[in-house]
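Novice: Need a 3D model of the following:
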Amino acid sequence: MRLSDLLAPWFHYSGVEEIKNISLDSREIKTGDLFIAVPGHLVDGRKYIEVACTQGAIAVLVHTDNPAEHGQLVPESYACPQILFFQLSRQLSAIGAQAYPLGAERMKLVGITGTNGKTSISQIMAQLMTLVGERASLMGTLGNGLWGDLVDSGNTTADPITIAAQLQTFNQAGAALCAMEVSSHGLIQGRVEAVPFDVAVFTNLSRDHLDYHGTMQAYADAKKRLFKFSSLQKGLVNLDDVVGQQWLSEMPSDKLYGFSISPDHQDKASIYTLDNHQHHLGMTATLVWPEGKETLESPLLGSFNLSNLIAALGALYLLGYDMTSLVSVVPLLKPVAGRMERFTRDDGVTLVVDYAHTPDAIEQSLKALRGHCIGQLWCLFGCGGDRDKGKRPLMAQAAENFADRLMITSDNARSEDPRTIIEDILVGLRLPLKALTQVDRELAIKQVVALARPGDLVLLAGKGHETYQDIAGERLEYDERALAKTLAGEQK
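Specialist: Modelled structure (predicted):
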């Protein structure tokens, strides 16, 4: 694409430069690329213009807050022209869509937002699509790419240019769908502003990211932005969450649908379950939707995974897929990596690795696992450093209320002393002396496994799919799933 064509929707540019690629990271710039220099949350890209030009950038778009400078060239250029662009940081998604168009015959796009469940829902959707013979793609916490070939993404929601480029790649590769996790940060920062979502899904809202949003209302408002996209055909909200109930009453009923696994909300839900039953291999339920009902046999653990499954089925149903065909392949689903992932020892002790790292997620995970546990229910967890400290005692309360035994340990202490974080957690316990503590997370897990008895279930909460511990500025290699797998093969 020529730079003049890329910029045509905003202003006339007379240059004839051909762009190879576009990037916001000067380190990725190669000869013929366009560098976009904008102020970021942590780094100002305008400081790296000279670096980008030296590396062969064909031109640089430069953020300015002065409307009079829009479309002008910077007089003192380096080795490449610098073009000023008014409030460029707000136009990145639109620029991405202009540079990497999807075309008229494009795949369907589903955006999933909420505190918990985004990853599981997107992964379940991709699995279901694959099982019924369709190609599906994903963008989110566990990586971006076609199902079965994900590449680590770094963030839940990537930068706008990367999103647009990857969506075009998935579309050209023949994907019928992209299920995208959409974070509150990504919505506030406009990273998906020009993505033409067909269906939006809301999972739930509980305390998280208040260090960024400030209040729960601001956090909810950020999530709600996804449901205001002009491209949106339909929305799906969780009626077992009070925010979902509010949104259903506020938004147009012909566009918004509700789902539920609770008998309390079936009167307003379009898609819901009856006769939910937990057993040691998963769950069974009766799925009801406007045109029918079917028995659902899910191999996934926990009631909240039933909710995630219903959300995934519901989103595909709203896109026009046959529900009966989808339900028929549900028994073939595999657990999502690090999401209620089970590892069972020969002696009957079960380890469950889960990403639960908020008070609500801890509560929901423990409630869900109680029905699968015949012995004592253990909870091992920690809290992240340099994050919302008010969450720490709340995590403790949730764990104490719903587990029989507690082990408090480290979880990405970052620059903080992990012992101080543990002390902050202990403040939230009624009986702090009953909790076990161990700063070294791997050692803590081994201690709990040594103490556990046949029939006990141990929730290893917080790390999930992550393969590192962030401690004192270093990312140390640490794979809890691999550790659990190893320990599950050990004999006492």
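Novice: from here on, contacts and neighbour counts on C-alpha atoms
Specialist: Noted.
Novice: helices or strands up against the helix or strand hosting Leu138?
Specialist: Element membership for Leu138 (DSSP states H and E) is strand 136-140. If you count contacts as 3 or more Cα pairs under 8 Å, 6 or more residues apart in numbering; DSSP states H and E, strand 136-140 packs onto helix 118-131, strand 143-146, strand 177-181.
Novice: top helix in this structure by residue count?
Specialist: helix 303-318 (DSSP state H).
Novice: what comes into contact with that helix?
Specialist: Helix 303-318 is touched from outside by 110, 117, 120-122, 124-125, 199-201, 203, 234, 236, 238, 259-261, 271-272, 278, 283, 298, 300, 323, 326-327, 364-365, 368, with contacts defined as Cα atoms under 8 Å, 6 or more residues apart in numbering.
Novice: Next step: these restricted to strands.
Specialist: Assigned to strands by DSSP state E, the following of the contacts of helix 303-318 qualify: 110, 199-201, 234, 236, 238, 259-260, 271-272, 278, 283, 298.
Novice: Of these, just say which sits nearest to Ser93.
Specialist: Ranked by distance to Ser93 (Cα to Cα), those are led by Val110 at 16.7 Å.
Novice: Can I take it that Asp470 is in a strand?
Specialist: Yes. Judged by DSSP: H, G, I helix; E, B strand; the rest coil, Asp470 forms part of a strand.
Novice: if we can go back for a sec, can you tell me which of the helices and strands packed on strand 136-140 is nearest to Leu88?
Specialist: Nearest of the helices and strands packed on strand 136-140 to Leu88, taken as Cα to Cα: strand 177-181 at 24.0 Å.
Novice: To compare with the earlier structure, here is another sequence to fold:
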Amino acid sequence: MKLAPLLAVLGHSCDQDVDISSLSCDSRTVTPGALFVAIPGEHADGTQYIPQAVDRGAAAVVSPVSLPCPAPLFVVEDPRDALAHLAAAFYGHPAKSLTLIGITGTKGKTTTAHMVRDILLAAGHTAGMIGTMGAYIGRETWADCPNTTPDPLLLHRLLHDMVEQGCTHVVMEVSSQAMKHRRVAGLTFAAGVFLNLSPDHIGPGEHADYAEYAACKAAFFAQCAGAVGNGEDMAWPQMAAQLPPEAPVATFGFSLTCGVQGGTVAPIESPSALGSRFTVADCDTPYTIPLPGRHHVQDALAAVAVCRQLGLPEEAIRQGLEEAAVPGRAQVFPNDRGIRVVVDYAHNAASFRAILSCLHCYPHGNIIVVFGAGGNRPPMRRLDMAQVAAELADCAIVTTDNPRWEPVEDICRSITQALGRQIPWEVIYDRREAIFRALDLAQPGDMVALLGKGHEGYIETCGLRLPFSEWAVLEEYFHKNP
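Specialist: Modelled structure (predicted):
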């Protein structure tokens, strides 16, 4: 692609006939002919790496400041915003050929995205999905994503791929960090979904405070042509205030004032799943999802609301919800020992409370919870999780989660201090051994909840992602102990 049309999206003109072969914001990945965008980062300033980028063959540079440079250099006010617009142009503006549905909230984004994706598939559309678990075309994995919402270079490449593969719709999780760092700048979403907001992702490397966190969530809705929101969440008015005046708006929840109003919720179960059957005020026939608890029903109400707003048929909504199992979200591991083993991604106090509360709705003996906490994250998160575990579980095995650069011993010590003497607990740093211990303790009728890892296939420590699958550990245990 020529440099001139790329720069035109930034309001710059260029009379040089320069071919641009790629875009990069990391000097280590620059190849000859690249356009290098120098982005000020949390730990390093990209302008410091302009010489390296040019040495590696960068044909031009975009920078927030004017600097001596042997390659053509163009100054922009916000290089993150510029990168998003450049990536869109470089890949041919693929989003213009897609119906984008964006989902945001503190918890429930991945589950709701799966539900909406499965409803679209049931309606006969070819749908893509981008989020915490990676990028999918239909139900097939297409690419891994290092972030819930990828950086613009990966995001627009994925959207381009999805157009090439015949997708008409893309469901995307949009995180607060994505908004803060302008990853989706320039995109217009046909519909935005607001699930909930609670204090999280606040601290070094994330958000300065709750006000910034909420403002980043709200900013997303300025890019939405329509929206549905949780009518019971106090933050919804702040979100809705950002919508364009003409945008259609609907609400969901269990309150009488909600447009899509949930009614009764009944637990259902099978050997391979814990599920829910729930009613909606304007429908005679209940809906069914293969996920337990009121919090998952709330996600389903969001999916119903947004899919109705998009004009999808009722039969597709019902079919999609019935098929919407989500890996690592209240996922039951079948076994012949009479132990109900549940794998869930819960990694904060709100999600701990949601999953453990719903387990109480099913017949059970003791509830044994296996969990740790992510390192280099706000310490209050692990203390709050411990308090919820002490309230809703009968026994805890405290272990490794993703310690990152923090000693796992320090993390576990914080958790056990918060647990105190409220319930019996043990510390086993090796997560495999911790799971084995919990299963050894469990008797028929007991529940074992493995919380924190969910779908993840690794443990992140000291800059490495070491392969680890809870599902594989469970298969190993029950093979040895049928």
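Novice: Any idea what the TM-score is?
Specialist: Overlay of the two chains. TM-score (TM-score structural alignment, normalised by the length of the second structure): 0.91; 473 aligned residues with a Cα RMSD of 2.4 Å.
Novice: Any idea which residue is closest to the centre of the second structure?
Specialist: Nearest to the mean C-alpha position of the second structure, counting by Cα atoms, centre = their mean, stands Thr132 at 3.8 Å.
Novice: And that one, what's its match in the first structure?
Specialist: Under the alignment (TM-score structural alignment), Thr132 of the second structure maps onto Thr141 of the first structure.
Novice: do Asp440 of the second structure as well
Specialist: By TM-score structural alignment, Asp440 of the second structure lines up with Ala450.
Novice: circling back: looking at the ones in strands among the contacts of helix 303-318 of the first structure, point me to the pair that's furthest apart.
Specialist: The distance between the two most remote of these (Cα to Cα) is 31.1 Å, for Lys234 and Gln278.
Novice: Quick one: distance of whichever strand or helix holds Val265 of the second structure to the chain centre.
Specialist: For Val265 of the second structure, the element it lies in under DSSP H and E is strand 260-270. Chain-centre distance of strand 260-270 of the second structure: 24 Å, with Cα atoms, centre = their mean, to the nearest Å.
Novice: what inclination does it have with respect to helix 294-309?
Specialist: Counting by axes from the mean of the first three to the mean of the last three Cα atoms, to 10 degrees, strand 260-270 of the second structure lies at 130 degrees to helix 294-309.
Novice: For the strand holding Leu138 of the first structure, give me the average deviation versus the second structure.
Specialist: With mean Cα distance after the TM-score superposition for the first structure, strand 136-140 of the first structure departs from the second structure by a mean of 1.1 Å once superposed.
Novice: The second structure: which residue goes with Ala99 of the first structure?
Specialist: Matched by TM-score structural alignment, Ala99 of the first structure corresponds to Phe90 in the second structure.
Novice: The stretch 51-200 of the first structure: helices as residue ranges?
Specialist: Applying DSSP state H, counting those that start in this stretch to the stretch 51-200 of the first structure gives helices spanning 92-99, 118-131, 160-172, 184-188.
Novice: In JSON lines: those helices, plus distance to Ser14 of the first structure and mean neighbour count.
Specialist: Converted to JSON lines, the helices of the stretch 51-200 of the first structure look like this (distance: least, Cα to Cα, whole Å; neighbours: other Cα atoms under 10 Å):
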{"stretch": "helix 92-99", "distance to Ser14 of the first structure": "18", "mean neighbour count": "22"}
{"stretch": "helix 118-131", "distance to Ser14 of the first structure": "43", "mean neighbour count": "25"}
{"stretch": "helix 160-172", "distance to Ser14 of the first structure": "23", "mean neighbour count": "21"}
{"stretch": "helix 184-188", "distance to Ser14 of the first structure": "33", "mean neighbour count": "20"}
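Novice: any chance of these in JSON lines, plus distance to Pro252 of the first structure?
Specialist: Below are the helices of the stretch 51-200 of the first structure laid out as JSON lines (distance: least, Cα to Cα, whole Å):
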{"stretch": "helix 92-99", "distance to Pro252 of the first structure": "27"}
{"stretch": "helix 118-131", "distance to Pro252 of the first structure": "24"}
{"stretch": "helix 160-172", "distance to Pro252 of the first structure": "29"}
{"stretch": "helix 184-188", "distance to Pro252 of the first structure": "21"}
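Novice: What separation is there between the match of Thr132 of the second structure and Asn276 of the first structure?
Specialist: To Asn276 of the first structure, Thr141 of the first structure is 29 Å away according to Cα to Cα, to the nearest Å.
Novice: before we move on, what about Gly282 of the first structure?
Specialist: To Asn276 of the first structure, Gly282 of the first structure is 11 Å away according to Cα to Cα.
Novice: between the two, who's got more neighbours?
Specialist: Neighbours were counted for Gly282 of the first structure and for Asn276 using other Cα atoms under 10 Å; Gly282 has more, 19 against 16.
Novice: State the number of residues packed around the closest residue to the more buried one other than its chain neighbours.
Specialist: Nearest in space to Gly282 of the first structure, with sequence neighbours left out and distances taken as Cα to Cα, 6 or more residues apart in numbering, is Pro299 at 4.4 Å. For Pro299 of the first structure, the neighbour count with other Cα under 10 Å is 20.
Novice: Kindly report the same for Leu316 of the first structure.
Specialist: When neighbours are counted by other Cα under 10 Å, Leu316 of the first structure registers 21.
Novice: now the equivalent of it over in the second structure: how far from Ala135 of the second structure?
Specialist: Taking TM-score structural alignment for the superposition, Leu316 of the first structure sits opposite Cys307 in the second structure. According to Cα to Cα, Cys307 of the second structure and Ala135 of the second structure sit 21 Å apart.
Novice: In terms of secondary structure, what does the strand holding Val265 of the second structure contact?
Specialist: Packing partners of strand 260-270 of the second structure (3+ Cα pairs under 8 Å, 6+ apart): strand 249-253, strand 273-280, helix 294-309.
Novice: Stretch 277-287 of the second structure: how far from the chain's middle?
Specialist: Centroid separation for stretch 277-287 of the second structure versus its chain: 28 Å, with Cα atoms, centre = their mean.
Novice: Show me what counts as buried in stretch 408-420 of the second structure.
Specialist: By neighbour count with 16 or more other Cα atoms under 10 Å, stretch 408-420 of the second structure contains the buried residues 408, 411-412, 414-416, 418-419.
Novice: Please narrow these to those residing in helices.
Specialist: Of those, the ones assigned to helices by DSSP H are 408, 411-412, 414-416, 418-419.
Novice: In JSON lines: the residues you listed, plus distance to His85 of the second structure.
Specialist: As requested, these are exported to JSON lines (distance: Cα to Cα, whole Å):
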{"residue": "Val408", "distance to His85 of the second structure": "41"}
{"residue": "Ile411", "distance to His85 of the second structure": "41"}
{"residue": "Cys412", "distance to His85 of the second structure": "44"}
{"residue": "Ser414", "distance to His85 of the second structure": "44"}
{"residue": "Ile415", "distance to His85 of the second structure": "44"}
{"residue": "Thr416", "distance to His85 of the second structure": "48"}
{"residue": "Ala418", "distance to His85 of the second structure": "47"}
{"residue": "Leu419", "distance to His85 of the second structure": "49"}
